[in-house]
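In: Sequence unavailable; structure follows:
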């Protein structure tokens, strides 16, 4: 009987060490770590070179209708990306996360395409690597700020 209680005490100690200070069963937000909807009203079209740099860009123009993008990334890394209600689903290994312009971005790479979405919604970049085109989308007119900064 003494051995049973010793084993029980050992298992409880291991359980406490495994749980740490977090006794919660799971996240209280349904598991979502990122869930945002962005509206893009402006576009700039560019050529895209082999070094990943845009060139020969158009002037900024207003899009009508606007483009709506929904991005949801769960705590376990699964992502849902919807562009104008056309949705794609990604495993955690199917996209990259990085930082640029002082904010986080999500980089979804497909066959001859890439879509980079900034977490603050400031910019979306769609790159067609086969054609060598890049399309930059903004919720606010970037030319307005270029005049003042």
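Out: Sure thing, it's come through. Owing to the predicted nature of the structure, the values given are computational and were not obtained by experimental measurement.
In: going forward, measure contacts between C-alpha atoms and count neighbours the same way
Out: Fine.
In: Wasn't residue 143 part of a helix?
Out: Yes. Secondary structure assignment places residue 143 in a helix (DSSP: H, G, I helix; E, B strand; the rest coil).
In: these two touch, right, it and residue 60?
Out: Yes. Judged on CA atoms under 8 Å, residue 143 makes contact with residue 60 at a distance of 6.9 Å.
In: So for those two, which sits in the more crowded spot?
Out: Between residue 143 and residue 60, residue 60 has the larger neighbour count (other CA atoms under 10 Å), namely 17 against 12.
In: so what's that one closest to, chain neighbours aside?
Out: With sequence-adjacent residues excluded and distances taken as CA to CA, 6 or more residues apart in numbering, residue 60 is closest to residue 44, at 4.9 Å.
In: Now do the helix or strand encompassing the one you found: everything it contacts.
Out: Assigned by DSSP states H and E, residue 44 belongs to strand 32-48. Contacts to strand 32-48, defined as CA atoms under 8 Å, 6 or more residues apart in numbering, come from residues 54-75, 121, 127, 129, 132-141.
In: Structure two is appended below for comparative analysis:
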């Protein structure tokens, strides 16, 4: 009987043995819903010339997961992006802690408390701000 148990574990055919505790360790894992959107121009001095705030219905859903190895998965309303360590940063400013993602001509700032997410289009100079509340 011990041979069968060892063979079964070796082939992983005895059912689900669970996730690898190291690989499944999430440093940060949250889902946010945003109900408001605003577009602004930006430059080195900050944002200006903002458009009217629009209500989003249904809500814009964002899921973020940062694992213990420093890799992140970001799902923006059904579109998934994977960032390896070094393709994003973690920081803090006067509004709180955030993650900042880099990709080609755009960047994304996501506050850890879910209050705001900002998508920066570096080529056009526009930023789209998603907010939980007005």
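Out: On my side now, so go ahead. The structure displayed is predicted, hence computed values, not measured ones.
In: Please, where are all the strands along the second structure?
Out: Here the second structure has its strands, by DSSP state E, at 26-43, 46-48, 54-67, 72-76, 79-83, 88-93, 96-103, 106-111, 116-121, 126-131.
In: Residue 5 of the second structure: which of those strands is closest?
Out: Residue 5 of the second structure lies closest to strand 26-43 among the strands of the second structure, at 31.0 Å (CA to CA).
In: buried set for that closest one?
Out: The neighbour-count check on strand 26-43 of the second structure (16 or more other CA atoms under 10 Å) flags 26, 32, 33, 34, 35, 36, 37, 38, 39, 40, 41, 42 as buried.
In: Check stretch 52-64 of the first structure too.
Out: 54, 60, 62.
In: So what's the residue count around whichever residue in the second structure pairs up with residue 124 of the first structure?
Out: In the second structure, the residue matched to residue 124 of the first structure (TM-score structural alignment) is residue 117. Using other CA under 10 Å, the number of residues around residue 117 of the second structure comes to 23.
In: Please tell me how far residue 117 of the second structure sits from residue 107 of the second structure.
Out: 11 Å (CA to CA, to the nearest Å).
In: Same question for residue 101 of the second structure.
Out: Distance of residue 101 of the second structure to residue 107 of the second structure, given as CA to CA: 6 Å.
In: the more surrounded of these two?
Out: Set residue 101 of the second structure next to residue 107 and count neighbours by other CA under 10 Å: residue 101 wins out with 20 against 16.
In: what sits against the counterpart of the more buried one in the first structure?
Out: Using TM-score structural alignment, the partner of residue 101 of the second structure in the first structure is residue 108. Shown in contact with residue 108 of the first structure (CA under 8 Å, 6+ apart): 94, 95, 96, 114, 115, 116.
In: Show me just the buried residues among these.
Out: Burial by neighbour count, judged by 16+ other CA under 10 Å, picks out 95, 114, 115, 116 from the contacts of residue 108 of the first structure.
In: ok, the third one to residue 134 of the first structure distance?
Out: The reference is to residue 115 of the first structure. Counting by CA to CA, the gap from residue 115 of the first structure to residue 134 of the first structure is 10 Å.
In: Show me which of the buried residues of stretch 52-64 of the first structure is closest to residue 5 of the first structure.
Out: Checking the buried residues of stretch 52-64 of the first structure against residue 5 of the first structure with CA to CA, the nearest one is residue 54 at 68.3 Å.
In: how about the aligned partner of that closest one in the second structure, what does it touch?
Out: Alignment note (TM-score structural alignment): residue 54 of the first structure maps to residue 47 of the second structure. Residue 47 of the second structure makes contact with 40, 41, 127, according to CA under 8 Å, 6+ apart.
In: Quote the end-to-end distance of stretch 82-101 of the second structure.
Out: Start-to-end span of stretch 82-101 of the second structure (CA to CA) is 10 Å.
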